[in-house]
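Visitor: for reference, the sequence and a predicted model appear below.
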Amino acid sequence: MNIIQIVSDTFRWDFLRCYGNSWIHTEHLDRFAEDSVVFDKAYIASFPTIPYRRDIFTGRYTFTYSRWVFDGSEPNLPRTEIILSQLLRQAGYTTMLIADTYHLIRDCHGFDRGFDGWWWIRGQENDRYMTNPPKDPEERQKVISRQYLQNVSLRRFEEDYFVAQTMTAAEKWLELNYDQHEKFFLYVDTFDPHEPWDPPRWYADMYDPEWKGGEVPGGAYFPGVPRPAASDLTEEQLNRLKVLYAGEVTLVDRWIGRLLEKISDLGLLEDTAIIFTSDHGTYIGEHNYVGKRDQLYEEVAHIPLIVRLPDSEGAPRGRRDEIVQSPDIMPTILELAGVNVPPTVQGRSLLSVIRGESEEEREIAVSSASLVGPRLPNWITVTSKRWALLASQVGSEVKSELYDLSKDPGETVNLIDEQPEVADDLRSRMIGFLRSLGAKEETLRRWMKEAD
């Protein structure tokens, strides 16, 4: 069996029509979802970009013991970790990495380990790539970083955009390799629709053809410069950011659709499993935020997860309501490949859930930024099928928040004072789960109440 995994950075689950969105064009992923199993309650574990990918490479909740060393002074995927690509390669798979997510490889991050080959599409965001000064208008240089504008200075056509380059590279690799190996694992990772929200103009015009308001701040990261709060922007500006992000989503959908069509054209659906997912979402005005934060509400912690098994496996379809998390993806792939899951793995294979055979359900999902280092997150998010608790440290000035997702999916009515027993139960379950993962007791005590 071949396996293709596609990760799209910062892709909000609720911007896909197959998850209920009514206004954004995502026809290709929606069509893919019709032939797949769609997980309605998939959540991240570690946040953000690199910690998440360490989770899906290791099958572990790595936020409990590691942190993202941004400058690469320490390895972000140490050789002591047993990883997916390594295990598949040892099992006879040809393994290939194709990515424009520059954090995977830059500054010795090391996520190319275990792959027989890797192609890096250069220039995303603040990748130290091009040096020629940008010629963009001054207004644009105030809202999008100089490095990014340098990197895209030669861009002329839609096919020059990063997701287009990445999916085209994956198509080319498949054309060269689809019938040359006994079995292969292709990992495709695009940084889009991550900021900068900079789609081709015609993609934004799909949603707002009359815009005359110029550039809007908040749609890109500037190193060392805080993002604006939603309250700092007008309603029109917030709507423009939403339009730009929607344009990015549709752009990603179109080019992933091209790759999915190529997979079909090459006759690979008979014996190839395909997984689509994301590392987190983002905020576009919700909770007064613009861009992701480590305050993990539904817009960021809840992710799309769509899995298509090969036709030879019956290609089960439908929706699954079980709570699943990103560390579950690695053991799922290993079970699909017939590879033993190592004892280091903390996630659970989803194969029985996909086939509709599972009886055991996870009660909660736990999502967090790193619990290691000098700066701990204000909240750890605990999600059950009904409730979401943003659990703050005991005694902190930052207060916990509790939401009833069955009645308030947008998390606008905080019930922490009305339902303290629910919050205490979720907090206790969280502590027990983190303790089972081996989280340090001294760290857990910051979140523990006496009953824990």
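Guide: Yep, it's here. Residues are numbered from 1 along each chain as shown.
Visitor: going by C-alpha atoms from here, please, whenever you check contacts or count neighbours.
Guide: OK.
Visitor: point me to the residue sitting closest to the centre of the chain.
Guide: Central residue of the chain (Cα atoms, centre = their mean): Asp279, 1.2 Å from the mean position.
Visitor: which ones are touching that residue?
Guide: Val7, Ser8, Asp9, Thr10, Phe11, Ile44, Phe47, Pro48, Thr49, Tyr52, Arg53, Ile303 (Cα atoms under 8 Å, 6 or more residues apart in numbering).
Visitor: what do you get if the cut-off is 10 Å, keeping everything else the same?
Guide: 7-12, 43-53, 55-56, 191, 300-304, 326 (Cα atoms under 10 Å, 6 or more residues apart in numbering).
Visitor: from Ala246, how far out is Leu351?
Guide: Applying Cα to Cα, to the nearest Å, the value for Leu351 to Ala246 is 32 Å.
Visitor: these two: who's more crowded?
Guide: Legend: neighbour count by other Cα atoms under 10 Å for Leu351 and Ala246, higher for Ala246 (27 against 20).
Visitor: doesn't that one belong to a helix?
Guide: Yes: the assignment for Ala246 (DSSP: H, G, I helix; E, B strand; the rest coil) places it in a helix.
Visitor: how about the contacts made by the residue nearest to Arg240 when sequence neighbours are not counted?
Guide: Nearest residue to Arg240, sequence neighbours excluded (Cα to Cα, 6 or more residues apart in numbering): Val216, at 7.4 Å. Val216 sits next to Glu139, Arg140, Lys142, Val143, Ile144, Leu233, Thr234, Glu236, Gln237, Leu238, Arg240, Leu241 when contact means Cα under 10 Å, 6+ apart.
Visitor: how far away is the fifth one from Asp198?
Guide: In this structure, Ile144 and Asp198 are separated by 9 Å, where distance is defined by Cα to Cα.
Visitor: what touches both of those two?
Guide: Gly219, Ala220.
Visitor: of these two, who's got more company?
Guide: Ile144 (23 against 20).
Visitor: how about the more buried one, secondary structure?
Guide: Ile144 is classified as coil under three-state DSSP.
Visitor: the spatially closest residue to it that is not a sequence neighbour: neighbour count?
Guide: Nearest residue to Ile144 in three dimensions, chain neighbours excluded: Ala220, at 5.6 Å (Cα to Cα, 6+ apart). Close neighbours of Ala220, defined as other Cα under 10 Å, add up to 20.
Visitor: is it fair to say Ala220 lies in a helix?
Guide: No: assigned with three-state DSSP, Ala220 falls outside any helix and is coil.
Visitor: my guess is it meets Trp197, correct?
Guide: Yes: with contact defined as Cα atoms under 10 Å, Ala220 counts as touching Trp197 (6.6 Å).
Visitor: what sits in contact with each of the two?
Guide: Residues touching both Ala220 and Trp197 (Cα under 10 Å, 6+ apart): Ile144.
Visitor: okay, now the one to match up with it:
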Amino acid sequence: MRTIMMMLDTLNRRALSAYGGEGVLTPNIDRLAEQSVIFDQHWSGSLPCMPARRDLLTGRAAFLEKGWGGIEPFDRTLPASLREAGIFSHIVTDHYHYFATGGENYCQSFSTWDFHRGQEDDPWVSSIKELPAPERYYGQVRAQCDKNRTRFAREEDYPGPRTIQAACDWLEKNGREDRYFLTVEAFDPHEPFDTPDHYLAMYQDNYEGPPYSWPKYGTVDVPPEALAHIQKRYAATLTMIDHWLGKLLDTMERLDILDDTLVIFTTDHGLLLGEHEQTGKNVMHVYNELANIPLMIRLPEGRAAGTRIKAVTQNIDLMPTILDYMGAAIPDTVQGASLRGLLEGTQEKVREAALYGYHGMCVNVTDGRYSYMRAPVSKDNYPCYAYTAMPTTFRSYLGGVAPERIEAGRFLSYTAYPVFKIPESTQGVTYARNQFVMETRLYDLANDEHQEHPLQDEAAEARMIELLNQAMKQAGAPEEQYVRLGLA
């Protein structure tokens, strides 16, 4: 038995025909969808990139404890659990956040790992001399990204294609072996949307304005023609990586390994490209475009192909599912549930609701019918703490503002390992990151799929508050989170 997990970053399910999308060319993802079980109510947990990956590798939603950061020394990970069962694991990726400060110990937990350089701000191409920046542009332009782009002379030079080709090469050498777990992870279609011109030409893009390949996070601040252009750039980048995924599928078929292989296709989160008058992520409410993510699972021999599952699932369920199919023990720290019963028709649901969000922002819950976004009750977001034994975060360190207020102790119920308790809010000081999300909202997804009309319904809100409390309790939420959200 083998498991191959294919993961794209920032994949909007509404771009895929399997989820009703139109206009984006993804023939190979469509091909996989035809052979797979499709999950309609699959949700992220912790956002964005690295928090989502910690969820995937530990089977726990960690965003109530901390945000962006490394795998903790007390985390019991998927690759480590596989190793204990004698199962080899390998990851091939171009996601450079794994190798920046705040991305420690993810790839290193695999038996082997393979990293392909050049995405976004990866400090790869070394040049003291700066390239000239455009006089006018929309969105973001970053010097290191422009230096990296000088290496992309051919399509094969782009990091996404290099990553998928490396996965094909690994399978050529190892694919027919038994009992391994392979993760194939492409950063595309994450911004900036870099792709050869011939993919952009597929979308009849005639844009002639200032350069725009990397949207800012926040309210749309570009003219309609630029917004249309960035949407086409996203589609073109997705079409490019789909083309290379086709090579990976071809390799699996040619090696004739699919009869005894579990194939998983998913993402970490989506991205806004004009929906809700916003672009990006991180600073706004976690709308469905961000949190309701695609999941396709191809069972060995293509069993149950074409089945659609309506039960609520989320990313923390993938670790126990993989361990279940691979015959490995599931650690008692895992909060997710194996999806095997859903996949094989012996179970109707694994959870009542999915809990998701960013650390220190709204805490969100959905039962598939309603989505509820619970905002902090005060502008200072007090009280809020990060709990970690490794105080790194996105390219920086936690606690530098007020180190004298950091405590250390055994604050987490599921481990005896001591951690730092680091204040992330100060009483009376406005917490700027919450500027877009200071309003609690309820949406009826059955009648308002695109979340355009917040609902006033006391009975529905009361039920969602009950689900929120239950989900937070199951997740082991620190007590101050209930105070922060006005739930205490």
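Guide: Nice, thanks for sending it over. Note that the structure is predicted; figures quoted are calculated from it, not measured.
Visitor: TM between them?
Guide: With the length set by TM-score structural alignment, normalised by the length of the first structure, the two chains reach a TM-score of 0.90; 427 aligned residues with a Cα RMSD of 1.9 Å.
Visitor: can you show me the strands along the stretch 201-350 of the second structure?
Guide: 218-219, 261-267, 272-273, 278-280, 295-298, 308-314 (DSSP state E, counting those that start in this stretch).
Visitor: show me what counts as buried in the last one.
Guide: So the one you mean is strand 308-314 of the second structure. Ile309, Ala311, Val312, Thr313, Gln314 (16 or more other Cα atoms under 10 Å).
Visitor: contacts only, for the fourth one.
Guide: In other words, Thr313 of the second structure. Contacts for Thr313 of the second structure (Cα under 10 Å, 6+ apart) come out as 39-44, 292, 295, 336-339, 342, 349-354, 367-368.
Visitor: pull out the buried members of those residues.
Guide: 39-44, 292, 295, 336-339, 342, 350, 353-354, 367-368.
Visitor: Ile44 of the first structure touches Gln325, doesn't it?
Guide: Yes: the pair Ile44 of the first structure / Gln325 is scored as a contact, 5.5 Å apart, by Cα under 10 Å.
Visitor: next, show the common contact partners of those two.
Guide: Here Ile44 of the first structure and Gln325 have Asp55, Ile56, Tyr61, Ala301, His302, Ile303, Ala365, Val366, Ser367 as joint contacts, going by Cα under 10 Å, 6+ apart.
Visitor: as a markdown table, those residues with distance to Leu87 of the first structure would be great.
Guide: Compiled in a markdown table, these are given as follows (distance: Cα to Cα, whole Å):
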| residue | distance to Leu87 of the first structure |
| --- | --- |
| Asp55 | 15 |
| Ile56 | 13 |
| Tyr61 | 19 |
| Ala301 | 28 |
| His302 | 28 |
| Ile303 | 26 |
| Ala365 | 26 |
| Val366 | 26 |
| Ser367 | 26 |
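Visitor: among these, which are in helices?
Guide: The helices, defined by DSSP state H, take in Asp55, Ile56, Ala301 from these.
Visitor: output those in a markdown table, with neighbour count appended to each entry.
Guide: As requested, these are arranged in a markdown table below (neighbours: other Cα atoms under 10 Å):
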| residue | neighbour count |
| --- | --- |
| Asp55 | 28 |
| Ile56 | 26 |
| Ala301 | 31 |
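Visitor: and which of those is nearest to Arg122 of the first structure?
Guide: Ranked by distance to Arg122 of the first structure (Cα to Cα), these are led by Ile56 at 22.8 Å.
Visitor: re the thing from before, what's the counterpart of the residue nearest to the centre of the first structure in the second structure?
Guide: Counting by TM-score structural alignment, Asp279 of the first structure corresponds to Asp268 in the second structure.
Visitor: again with His109 of the first structure
Guide: When the second structure is aligned by TM-score structural alignment, His109 of the first structure is paired with Glu104.
Visitor: check Ala170 of the first structure too.
Guide: By TM-score structural alignment, Ala170 of the first structure lines up with Ala167.
Visitor: residues contacting the corresponding residue of the second structure for Leu251 of the first structure?
Guide: Alignment note: Leu251 of the first structure maps to Met240 in the second structure; criterion TM-score structural alignment. Contact analysis of Met240 of the second structure by Cα under 10 Å, 6+ apart lists 25-26, 155, 160-161, 188-189, 194-196, 198-200.
Visitor: do the same with Ile256 of the first structure
Guide: Counted by Cα under 10 Å, 6+ apart, Ile256 of the first structure has contacts 6, 8, 28-29, 163-164, 166-168, 170, 190, 250, 262, 276.
Visitor: Tyr102 of the first structure: which of those is nearest?
Guide: Thr190 (9.2 Å).
Visitor: map Asp178 of the second structure onto the first structure.
Guide: Aligning on TM-score structural alignment places Asp178 of the second structure opposite Glu182 in the first structure.
Visitor: the nearest residue to Leu25 of the second structure once chain neighbours are set aside: what's it in contact with?
Guide: Counting by Cα to Cα, 6+ apart, Leu25 of the second structure lies nearest to Thr239, which is 5.6 Å off, once chain neighbours are set aside. By Cα under 10 Å, 6+ apart, Thr239 of the second structure lies in contact with 24-29, 188-189, 195, 199-200, 202, 233, 245.
Visitor: re earlier: list buried residues within the contacts of Met240 of the second structure.
Guide: Buried by 16+ other Cα under 10 Å: Leu25, Thr26, Gly160, Pro161, Asp188, Pro189, Asp194, Thr195, Tyr199, Leu200, out of those.
Visitor: dump those residues into JSON lines; add secondary structure and distance to Tyr98 of the second structure as well.
Guide: Putting those into JSON lines (DSSP: H, G, I helix; E, B strand; the rest coil; distance: Cα to Cα, whole Å) gives the following:
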{"residue": "Leu25", "secondary structure": "coil", "distance to Tyr98 of the second structure": "29"}
{"residue": "Thr26", "secondary structure": "coil", "distance to Tyr98 of the second structure": "27"}
{"residue": "Gly160", "secondary structure": "helix", "distance to Tyr98 of the second structure": "15"}
{"residue": "Pro161", "secondary structure": "helix", "distance to Tyr98 of the second structure": "19"}
{"residue": "Asp188", "secondary structure": "coil", "distance to Tyr98 of the second structure": "15"}
{"residue": "Pro189", "secondary structure": "coil", "distance to Tyr98 of the second structure": "17"}
{"residue": "Asp194", "secondary structure": "coil", "distance to Tyr98 of the second structure": "20"}
{"residue": "Thr195", "secondary structure": "coil", "distance to Tyr98 of the second structure": "23"}
{"residue": "Tyr199", "secondary structure": "helix", "distance to Tyr98 of the second structure": "28"}
{"residue": "Leu200", "secondary structure": "helix", "distance to Tyr98 of the second structure": "29"}
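Visitor: any idea which of the residues you listed is the one closest to Gly280 of the second structure?
Guide: Nearest to Gly280 of the second structure among those, counting by Cα to Cα, is Pro189 at 12.6 Å.
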